[in-house]
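Asks: Predicted model follows, preceded by the sequence.
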Amino acid sequence: MEMPAESPFRVFFIPFFVPSHMNPMVDLACAFAMQGVDVTILLTPANERLIKSTIDRTAATGLSIRSLCFPFPSEEVGLPEGVESLSTVSRGEEEKIYLALDAVNGSIGGLLRLHRPSVVVHDFLFAAVSSMVKELGIPCVVFHGFGAFPLVILTQIESLLADVSKISNEGINVPFLVRGVPDKVEMVESELPDFYRTRHYLNENLHKFNQSLEDCNAEVVNTIYDIEPAYCDLYSQMAIKPVFFLRPFTLGLINENGSSSKKEISAWLDMQARGSVVYVSFGSFNYISREQCRELALGLELSGRPFLWALKERDFAGDGENLLPEGFESRVQGRGLVCKGWVPQKAILGHLATGAFITHMGWNSLIEALVAGVPMISWPLSYEQFVNERFVTCVLSVGLRMWDGYRSSLPEEAAKAVVKAEDIARVVGRFLPPGCGDDEIEALRERAARYQPLIQTTVEEDGVVWKDLTKLINALKAYVPGDDDLG
C-alpha cells in the first residue's frame, strides 16, 4: 500500500508596492525556495511585471517558486489603471498607494483562505495580515525592509517626539541626542522622517503596526548581523517576538541574463582606472528638484572625476525636458556616463573601477555598497534615510556627508536648500583613485573595504545567514497552532 504524498511546505510572501521593499523580500523568497520550500509571492499585476523575470529565472533552475496576482484597487484609491507603486506616482499621490494597503485586505484574505499556506511572510506595512493569519491558525512572520539601526533609532525617537516638537516650536533646528543606544547619535527636527513631521498614513496607523507585531509569530529584519551586532541585539531585546536577521543575497547566486544596457555600462567601466569612478543614484522613488539636478550635473563636471549617473524620471519633478545643462553630456563624454532608466546597481558597485557612491541612503543601497566595499557620499532625501546616514557616517565611518548645511526630509523645504555645484565638486573631487586621496578619504576606503570579506563569509552557503534561515524554517515547520511565537 502506497503512503500518501507528504504535502509541500508552502510559504506565501506579500511585499509592499515599491521596488525597495519588493526586491529584498523576493531575495528572501528565493532563499526559502533554495531550502526546498514551496514559495508563492502575492503581487498586483503591474508589480508582478517588475520582478517576473527574476521569478522565472529562479524557477528555471528547478526551484519551486511562482507569483500569484490579486487586483490593485485603482479606482477605489483614485489612481490610473496600471499605476500600482510608489515608484510610479507623483509625490502628491503617494498617500493613495498607502491607502491601497487597506483596500486590498479583502483580496489577500480571500487568497489566504482559499490556498491555506503553511506560513505567511508579509511586509510590516500590511498591518491587518497578521490578524488574518492568526485566525487561520498558521504562523505569520513580519518582514522589515530596513535594518536594526533605523528600527532602534526610530523606536527611540518616537518616545522623544514631544521634545522634538518643543525644539520645532522654538524655531531652532538644534541637534538632540537619541538616548538609549550604543553610539552617540544626534538628529535635528528637519531631518526626521517626513511621516513624523506631517500628516502621514504611517504615523496615523502606528497603532496598527504595533498590533501586527503582537499578532505575528516572528520578525525578519533585512540586515546582516555582523555589520550591526549591537543594534541587532538591542532590537531583539526591544521586540515582542523572536527576531531573525536575514539578508541572503540569493539574486547574486542565480544567473542573470545580460541586458544591452548592462553590457554597455560594463564596457564603459572596463575602460576606467581602478577605483576612479563615482557612481550616482538616488533610488527608485526619490525626488530632487530640477534646479538641484542641474547643480549636481555641474558639480560632477567641475569635480574632474569620472562618474556614472543613474538618472530616472523619479529623480526630478517635471517632464524631464532640459533637465541637464545645455551641452553637459557632450562636455563630459568619455569621462561621464549618464544612464537614463534601469541600471545593474550591484554590478556597478562591484566593478573594480567604482571608487565611491553618491547615494540617497536607502537601506538596500547602503547594504549593497558595504557588500562591494565602496565608501559612500551621503545625500539623504526622505523617510528613514537621514537616520541611515548616521549609521554610515557616525557608526561605521565609511562615508561622508555631501552637505553639512540645512537639509530637510520634506521636498518643499529641501527645494529651498539647493546644494551648489562648487560644494558638490569640492566633496566629489576628494575621491581620487586609491592611494591618491587625502588621509580621511583613504581611511574611509580602508574601513569600507573591510566589510566585503566579512559579509561574504556570512552569506556563503554555509555562513551564518543561511544557518539562521534554516533555523527559522525549522521553527516554522515545528509550529504548533496556538503558540504565540516560535520556540
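Replies: Nice, I can see it.
Asks: all contacts plus neighbour counts: C-alpha atoms, from now on.
Replies: OK.
Asks: What about residue 253, how many residues nearby?
Replies: Residue 253 has 13 neighbours, counted by other Cα atoms under 10 Å.
Asks: any idea how far it is from residue 155?
Replies: Distance, residue 253 to residue 155, by Cα to Cα, to the nearest Å: 34 Å.
Asks: Residue 190 now?
Replies: 18 Å.
Asks: next one: residue 76
Replies: The gap separating residue 76 from residue 155 is 33 Å, by Cα to Cα.
Asks: can you give me the helices in the stretch 51-200 of the chain?
Replies: 74-77, 94-103, 105-115, 129-136, 148-158, 161-169, 194-197 (DSSP state H, counting those that start in this stretch).
Asks: Please spell out which residues along the fifth one are buried.
Replies: In this case it means helix 148-158. 148-154, 157 (16 or more other Cα atoms under 10 Å).
Asks: so what secondary structure elements neighbour it?
Replies: Counting contacts by 3 or more Cα pairs under 8 Å, 6 or more residues apart in numbering; DSSP states H and E, helix 148-158 is packed against helix 229-238, helix 385-390.
Asks: what sits up against it?
Replies: By Cα atoms under 8 Å, 6 or more residues apart in numbering, the surrounding residues in contact with helix 148-158 are 178-181, 221, 223, 228, 231-232, 234-235, 384, 387-388, 391.
Asks: Included below, for side-by-side comparison, is a second structure:
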Amino acid sequence: MEMAEAAAGAGTGGLEVAVFPWLAFGHMIPFLELSKRLAARGHAVAFVSTPRNLSRLPPVPPHLSAHIRFVPLPLPAVEGLPEGAEATSDLPPDKVGLLKKAMDGLAGPLASFLADAVAAGRRPDWIILDFCHHWVPPIADQHKVPCAAFLIFHAAFMAFIGPRWANSVHPRTNPEDFTEPPKWIPFPSTTVFLHHEARRMLADNFGENASGKSDTDRLWDVFERCRLTIHRSCRELEPRMFTLLSDLLRKPAVPAGILLPGAPDDRDEDHRHSSSGGADSHQVLRWLDDQPPKSVIYVGLGSEAPLTLENIHELALGLELAGVHFLWALRKPAGTNNKQELLPAGFEERTQDRGVVCTGWVPQVKVLAHGATAAFLTHCGWGSTIESFGFGLSLVMLPFLTDTPMIARAMAERGIGVLVPRDGSDGSFDRDGVVVAVRRVMSEHEGKVFATNAKKLKELVVDERRQEQYIHELEEHLRRYKDDRGS
C-alpha cells in the first residue's frame, strides 16, 4: 500500500505527535521517515530539532507537508562546543559528549513549546523521543503528555543492554562479561562482543562523558518513563526480540518496520548539496554510468566511524591490491584539509582508471541503487545496513561503534557478506584482510552466493504492504496507550 493510499484509508481522529530525535543524522532521518508515515495516515507531526539541523533535512513531499511542521529550538552555547555545531557530523568523536550537554539545555525551550501547544489547544497526544532524552518525560508529565521511545538501533542490541533491573540482578562490570550473551536472553544469539569491542562499548555507553551522564543511564531512564518503545526493525529480521523486549521492559516493544527511505529525487540531492557543501553528486553518478554492470564496490563508513590515518591508509591499500572498481565516500577527520593529507602517496594516480574517492557528500541511496554497484563496504550502522536491504547488495563489513559489531555478525550469519579480519586484542585491521574480504565478496563464484542470499533477504523484508502493516499496528498502540496503559 502506498503512503498516499494509507492516508486515504486512515480514517478520522488523527493524533497530534511531537517527535524529538537525538542530534545525529543517523537518528533524524529515521525519525523523519516515521513522521512521514504517520503523516500519511492523517496524523499531525511536530518535528523538533535545532535550526541548522532542520535546514539540512531533505524536504518533505508536498502531499505530506500540511501534516508535518518543523519546530526549531536554538541550541544553547556550551564551552568547548564549536559554534554552529548542532549535529554529531559537525564534530570529532571526542566532542559528542559536549553536544549531549548542550542538548540537555533544551529542557527549558521544550517546556515552553509544550506549554504553548497546550495553550493553543494542540496538546500532543504523544512525544516520541530518543534514547538520550531522559529529561523529557518529567516535563511531558507536567503537561499530561505520554512518552514513547523510538529506538533506531538493532533491537537485539537493546535486548543485550537490557533494562536497569536485569543489570542489577546480573551485574556486568568487566569487558569479559560482555563477550557472552546476557543471562536474560534465553535463546541462542549473536548478541555478543569480542573483547576489544566490549572494552570500547563499555567506555562509550556505560562510561560517563562530558555531559555528566552515561548513555546507558540515559537509556535506562527512558525505558522506565515511557509507556512503550518503538523499534526500527521487523519480525522477519528479529523474530523473537520483540516478545523478549516487551517482557524485559514490562511494556509493549513495537516494531515500526524498517522504514526504508524512498528513492530520493533531485530536490533531495540539490538540498543536501547546497546545505552541506557536498560533492557534485551528478558527477559521481556519471562516473558510475561509465562502469560495467555490477562491477563497483561502494565504500561508505558513515559519518562517525573513528577512522585513524593508519586505518584509512590500510583500507586504501587494500582496495588498491584487491584490484576492484570502487567508489569511496571518505569523510575527512577533523584537522585535515584535503585528500592528499589522508591517502597514501600516489594512491589516486595509481587507481584513477578504476576508483574514485569523494570527501564531500555522496548520494548514498542513489549509489546503492545504481546498476554498476555490486557490493557495499560498510561500518554496518543499522541505517546503512537497512538501505543495503533495499537493493539486495552483499556486504563487506568493517564495524566500529555501538551495535555495529553485532549487526555485522548477524548479517554474516545470514550469508550476505563477510567481515574484514581484525586483531583480537585491539581490533586493528590491515590491507591484507581488506583484500581477502573484498575479493571474496566481489569474486565470480563465492560472490554470487552472497548476492543470492542478499536478494533473498530483500524479498523477505522489502515488502511495502507488510511494512505498512507495521505502521498500522504502531498506530493502534499509539491510540490504545495514549490515555492509559492499555489495560
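Replies: The structure has been received and is ready for your questions. None of the values given here were measured: they were computed from a predicted structure.
Asks: Which helix runs longest in structure 1?
Replies: In structure 1, ranked by residue count with DSSP state H as the criterion, the top helix is helix 439-459.
Asks: ok, the counterpart of residue 300 of structure 2 in structure 1 - contacts?
Replies: Residue 300 of structure 2 maps onto residue 281 in structure 1, with residues paired by TM-score structural alignment. Residues in contact with residue 281 of structure 1 (Cα under 8 Å, 6+ apart) are 309-311, 357-360.
Asks: Tell me which two in those residues are the farthest apart.
Replies: Farthest apart among the contacts of residue 281 of structure 1 by Cα to Cα are 311 and 357. That separation is 14.0 Å.
Asks: which one of those two has more residues nearby?
Replies: Taking other Cα under 10 Å, residue 311 of structure 1 and residue 357 do not tie; residue 357 has more neighbours (26 against 20).
Asks: element containing the more buried one, please.
Replies: Here residue 357 of structure 1, judged by DSSP states H and E, is contained in strand 354-359.
Asks: which residues in structure 2 does that strand align to?
Replies: Mapped onto structure 2 using TM-score structural alignment, strand 354-359 of structure 1 spans residues 373-378.
Asks: after superposition, how close is the matching stretch to structure 1?
Replies: Taking mean Cα distance after the TM-score superposition for structure 1, the mean distance separating stretch 373-378 of structure 2 from the aligned residues in structure 1 is 1.5 Å.
Asks: Any idea how far that stretch is from the middle of the chain?
Replies: The chain centroid and the centroid of stretch 373-378 of structure 2 are separated by 18 Å under Cα atoms, centre = their mean, to the nearest Å.
Asks: Identify all contacting residues around that stretch.
Replies: Contacts to stretch 373-378 of structure 2, defined as Cα under 8 Å, 6+ apart, come from residues 288, 293-302, 367-368, 384-385, 388, 393-399, 441-442.
Asks: Can I have the buried ones of those as a PyMOL selection?
Replies: Filtering the contacts of stretch 373-378 of structure 2 down to the buried ones (16+ other Cα under 10 Å) takes a single PyMOL command:
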select buried, resi 288+295+296+297+298+299+300+301+302+367+368+384+385+388+393+394+395+396+397+398+399+441+442
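Asks: which ones among the contacts of stretch 373-378 of structure 2 are found in helices?
Replies: 288, 367-368, 384-385, 388, 441-442.
Asks: Can you point out the buried residues in the helix or strand harbouring residue 273 of structure 2?
Replies: Assigned by DSSP H and E, residue 273 of structure 2 belongs to helix 266-276. By 16+ other Cα under 10 Å, the buried positions in helix 266-276 of structure 2 come out as 268-269, 271-273.
Asks: burial measure for the equivalent of residue 302 of structure 1 over in structure 2, as a count.
Replies: Aligned counterpart of residue 302 of structure 1 in structure 2: residue 321 (TM-score structural alignment). Using other Cα under 10 Å, the number of residues around residue 321 of structure 2 comes to 17.
Asks: my guess is residue 321 of structure 2 is in a helix, correct?
Replies: Yes. Under DSSP: H, G, I helix; E, B strand; the rest coil, residue 321 of structure 2 sits within a helix.
Asks: which residues touch it?
Replies: Contacts for residue 321 of structure 2 (Cα under 8 Å, 6+ apart) come out as 431, 435.
Asks: repeat that with 10 Å
Replies: 315, 351, 431-432, 434-436, 438-439 (Cα atoms under 10 Å, 6 or more residues apart in numbering).
Asks: ok, now residue 116 of structure 1?
Replies: Applying Cα under 10 Å, 6+ apart, the residues contacting residue 116 of structure 1 are 10-12, 110, 133, 136-138.
Asks: Quick check on the residues you listed: which are buried?
Replies: 10-12, 133, 137-138.
Asks: For burial, what's the neighbour tally of the alignment partner in structure 1 of residue 432 of structure 2?
Replies: Using TM-score structural alignment as the criterion, residue 432 of structure 2 maps onto residue 422 of structure 1. Residues lying near residue 422 of structure 1 (other Cα under 10 Å) number 16.
Asks: How about residue 422 of structure 1, nearest residue that isn't a chain neighbour?
Replies: residue 299 (6.0 Å; Cα to Cα, 6 or more residues apart in numbering).
Asks: by contact count, what packs against the helix or strand residue 474 of structure 2 falls within?
Replies: Per DSSP H and E, residue 474 of structure 2 falls inside helix 464-481. Counting contacts by 3 or more Cα pairs under 10 Å, 6 or more residues apart in numbering; DSSP states H and E, helix 464-481 of structure 2 is packed against helix 3-8, helix 25-40, strand 126-129, strand 147-151, strand 228-231, strand 253-255.
Asks: Could you check the angle it makes with helix 446-461?
Replies: Interaxial angle of helix 464-481 of structure 2 relative to helix 446-461 (axes from the mean of the first three to the mean of the last three Cα atoms, to 10 degrees): 40 degrees.
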